[in-house]
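1. predicted model and sequence follow; I will ask about them next.
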Amino acid sequence: MQELPGVGLVERARAVAPLIAREADEIERSRRLTPSVVAVLIENGLYRALLPQSLGGAEAPIETFMQMLEEIAKADASTAWCLGQCSVCAMIAAWLDPDTAQEIFNVAPGILAWGAIAHEARSVEGGYRVTARWDFASGSRQASWLGAHVRIVEADGTPRKNADGSPEVRTILFPVASATLHDVWQAIGLAGTGTDSYEVADLFIPERFTAFRDVPAALREPGPLYRIGTGATFSLGFAAVSLGVARATLDAAIALARAKHPSLAGTAMRDNQAVQGLIGRTEGDLRAAGAYLYATAHTMWRDLCATGEFSAAHRSAVRLAATWTIHQSAKVVDAAYHMAGATAVFRSQPFERRFRDMHAIAQQIQARDTHYEDVGKAILAGG
């Protein structure tokens, strides 16, 4: 019997988590996912969670994708971040012609990574030429292809405009061998993501290796997943990563409290009423954040499947839920870290890396405070 889309992804993520946890120290030290971790993610089809079924991907419902990332994040945040980044990048296949998508995603390892929007590509016969350097390419060290989001200019340098007067932006795709990667990711957290910079010089990009990412009218795939677009999917995925990190950190604090008898204290940590109360409140905060995030995703997905529309209201709801969940997860991690006392500062303990990883997540674009302003503006406007 053929497996249903997305079935088994969460279970497979849970099954490979112990191996990832064992590799976490080496991932941190080398600032790369280890070969064994990349191999097990590929073998279990986790990188293909959001790839269209027409290409052999899972095309998983959004909640399944989120749960998959949450399970991996409990073992190692860097692995979950890279998996989330590259999985969402694979959604670009829904905007490509089938032969091009096959060449990118069905030739091993079939992994795509990209960074932030920047720079221009000049229109030439048959495609575009570009010389540029981009940052923040999480997962690039495992990728076989790279992408970039660029503004298009004509041969004479005139910016190309959309019908509404906005700059035309395309996503260009090219083999990783065409680029130079710069090892620049020396960061407080998410050290293992290898979120490096990459550069190309006078590179020709054939027209078929470009796409109007996140433009519904340009879609070639009918599934509801691709109506959400990559931006909102990144937000939901990385919010789920933050929940996984928070869950693992709080669980570590609970385990410590059950066993620890602090020096100079009259009672065991588990018998301390202040600790008991803090654990109860923090557990409630984490469960509330998870319930809110998944309820928002569920409602959006239900409506999307019924109507085929990812509305402005859905976009605003996702942005608010994802931003708040990341911030709430950071508060949970902070509470667990402080609860652990001096134990938390040692690298041999399960706290300090997660503390750093969580605060690196909270600095990303998906957690910007300005999202609250955008949502508040929409609410005040009656949206």
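-> Structure's in. What do you need?
2. use CA for all of it now, contacts and neighbours both
-> Noted.
3. got the contact list for residue 37?
-> 19-20, 23 (Cα atoms under 8 Å, 6 or more residues apart in numbering).
4. can you give me the helices for this structure?
-> Read by DSSP state H, the chain holds these helices, from start to end of the chain: 9-30, 35-43, 62-75, 77-89, 98-105, 225-259, 273-307, 312-339, 352-361, 370-380.
5. flag every buried residue along the shortest one.
-> Along helix 98-105, the positions that meet the burial threshold by neighbour count (16 or more other Cα atoms under 10 Å) are 101-102, 104-105.
6. still on that earlier bit, filter the contacts of residue 37 to the buried ones?
-> 20, 23.
7. out of the helices of the chain, which is closest to residue 169?
-> helix 225-259 (14.5 Å; Cα to Cα).
8. elements contacting the closest one?
-> Applying 3 or more Cα pairs under 8 Å, 6 or more residues apart in numbering; DSSP states H and E, one finds that helix 225-259 contacts helix 62-75, helix 77-89, helix 273-307, helix 312-339, helix 352-361.
9. still on that earlier bit, any idea which of the helices of the chain is most buried?
-> helix 77-89 (a mean of 28; mean count of other Cα atoms under 10 Å).
10. what's the angle from it to helix 62-75?
-> Angle, helix 77-89 to helix 62-75, by axes from the mean of the first three to the mean of the last three Cα atoms, to 10 degrees: 160 degrees.
11. looking at the helices and strands packed on helix 225-259, which is closest to residue 248?
-> helix 62-75 (5.1 Å).
12. next, the angle from the closest one to helix 352-361.
-> 140 degrees.
13. put this beside the first:
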Amino acid sequence: MDNFTISIINNILRRNPNIEDLYIQCNFDELRMRDLIETMHVLVEMEKLKKLAMFGFYGVLPNTLDFLLDRLPKLEALHLHEWEYEEHPGLALDLETGHLVSKDEGVDGQRTTHQPPPSPTPSRSQYQQQKHQLPVPRALRTLRIADSNCPFDTTLKVASYSPLLNRLQFSNDLGQQTWPMGFAQQLLSFCPRLDELDLSDTSLQKGRFKDLLTALPRLRRLCVRNQGPSYDTILGHINKSLPVFGTTLEEVDLDCGEREYQDMSTCSEIFIMLASFPKLRKVYLKNLFVPAEDLVGSDMALNYRNRVPVEDFSFACKDLEVLELIIQGPNDGWAPKELLDWDNDTVHDNDDLYDSDESDDDFCTIKPPTPPSTSPPPPSTSPPPVYELYEKVIEKLGMLPKLKQSGLRFSYQFRLKKSVKQK
């Protein structure tokens, strides 16, 4: 947007104050600071606003988010993407009026820097005892912060007056910022209903990911999509957190970036996870492929390292509805050719977290078995091929009573790595 465009948008919003769901995308680094503030004033007049997504807001003054949330008590979901804070050498935002003031005038004692506060992290009481204590926006349930430079204290400050918050995404680089003492524990104390955590595009370091998991006993949905640790590392952290949320976890959504071939150790972590969480219903392990032989022998994997006492695959995964991973056969003849396709797209029932992949000639896909034809097969002079391993895979997955095997929600669309045909 340019200055002329944002003026038009502001006028449209002024004439439609009853909007409940709003998405704004712009490039404010080319706008004047006063145009940005004008837009904020327009937004806070929209009292019925419930969902707000703001993309491409650069050069945002500290306290802008406080001013916005303070005046939108009915807001239920906030998504900030490319929301970049920046100190202005001479201007600050007055929380009382929402106007720009000179730093020489002060902002009624408010701290204008956007850097995280010194350790230890301020407590809940310290947040609530600030001079300009913000009213509780009790409707806020979803907070998504992606590709932004919002520091940890900003996340905690929003959480401190959002007791109904149950879904949180933040993509801060955890490796670049100072991890405050007790961050995860305070997050839970502010938001006791928090049960969905999305750490996509977050730089995860050893210990910090585990801190988050062990501090969230009600965790129901976990999403990690980034170029960080390997599947083996993340799965290991999840399984070690079993005593914390072993009875609540329903969905795991992982993508470690590049396609990974896993050995038996990682395969065992997968099956341990499937068998360990009794409410687990959906498992997305994108870009992960597992040897077909290991899937067929998953009972052995369950007892690998003697960590899970369950031996029956169907019992351990009896509630599993969705399973996405990549099954690799030993050659290009291990499954019927009509079931192999070069299409690398995968059907998901959580499209808000996944985008379709482009085709890749190194991989192919097993499609769902097609219903038998009612017409008689044509006469053949050669014996039908035998797909023993493929049949065992289908039989193994068929043991799962709730696993969906057809339709749009069919998610065990297994991709197979193409290999040279055996002579």
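-> Received, thanks. Note that the structure is predicted; figures quoted are calculated from it, not measured.
14. and the TM-score between them?
-> Here the TM-score for the pair of chains, by TM-score structural alignment, normalised by the length of structure 1, is 0.24; 138 aligned residues with a Cα RMSD of 6.0 Å.
15. before we move on, the earlier item: tabulate the contacts of residue 37 of structure 1 in CSV, adding columns for distance to residue 339 of structure 1.
-> Below are the contacts of residue 37 of structure 1 laid out as CSV (distance: Cα to Cα, whole Å):
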residue, distance to residue 339 of structure 1
19, 28
20, 26
23, 26
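16. please identify which of the contacts of residue 37 of structure 1 is nearest to residue 373 of structure 1.
-> residue 20 (37.6 Å).
17. coming back round to it: nearest to residue 199 of structure 1, out of the helices of structure 1?
-> helix 77-89 (18.4 Å).
18. quick one, the closest one and helix 35-43 angle?
-> 40 degrees.
19. what is helix 77-89 of structure 1 packed up against?
-> helix 62-75, strand 112-114, helix 225-259, helix 352-361.
20. elements contacting the last one?
-> Packed against helix 352-361 of structure 1, as judged by 3+ Cα pairs under 8 Å, 6+ apart, are the following elements: helix 77-89, helix 225-259, helix 312-339.
21. let me have those in TSV, extended by distance to residue 377 of structure 1.
-> Shown next, in TSV, are those (distance: least, Cα to Cα, whole Å):
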stretch	distance to residue 377 of structure 1
helix 77-89	28
helix 225-259	18
helix 312-339	10
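22. of the ones you listed, which is nearest residue 151 of structure 1?
-> helix 225-259 (17.5 Å).
23. got the angle for the closest one vs helix 77-89?
-> Using the same axes, to 10 degrees: helix 225-259 of structure 1 against helix 77-89 is 170 degrees.
24. where do the strands sit along the stretch 101-250 of structure 1?
-> Secondary structure of the stretch 101-250 of structure 1 (DSSP state E, counting those that start in this stretch): strands at 112-114, 120-124, 127-137, 145-153, 169-175, 180-182, 196-206, 210-211.
25. tell me who's in contact with residue 247 of structure 1.
-> 74, 286.
26. pretty sure residue 235 of structure 1 contacts residue 320?
-> No. With contact defined as Cα atoms under 8 Å, residue 235 of structure 1 does not reach residue 320; the gap is 9.7 Å.
27. the helices and strands packed on helix 77-89 of structure 1 into CSV, with extra columns for distance to residue 306 of structure 1?
-> Converted to CSV, the helices and strands packed on helix 77-89 of structure 1 look like this (distance: least, Cα to Cα, whole Å):
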stretch, distance to residue 306 of structure 1
helix 62-75, 15
strand 112-114, 31
helix 225-259, 12
helix 352-361, 33
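28. between these, which one is closest to residue 171 of structure 1.
-> Taking the helices and strands packed on helix 77-89 of structure 1 one by one with Cα to Cα, strand 112-114 is closest: 9.4 Å.
29. so which of the helices of structure 1 is nearest residue 114 of structure 1?
-> helix 77-89 (7.2 Å).
30. next, the angle helix 9-30 makes with that closest one.
-> Using the same axes, to 10 degrees, helix 77-89 of structure 1 lies at 120 degrees relative to helix 9-30.
31. for residue 183 of structure 2, see how far away the closest residue to residue 190 of structure 2 other than its chain neighbours is.
-> Closest residue to residue 190 of structure 2 apart from its sequence neighbours, by Cα to Cα, 6 or more residues apart in numbering: residue 160 at 5.0 Å. To residue 183 of structure 2, residue 160 of structure 2 is 12 Å away according to Cα to Cα, to the nearest Å.
32. likewise for residue 299 of structure 2?
-> 39 Å.
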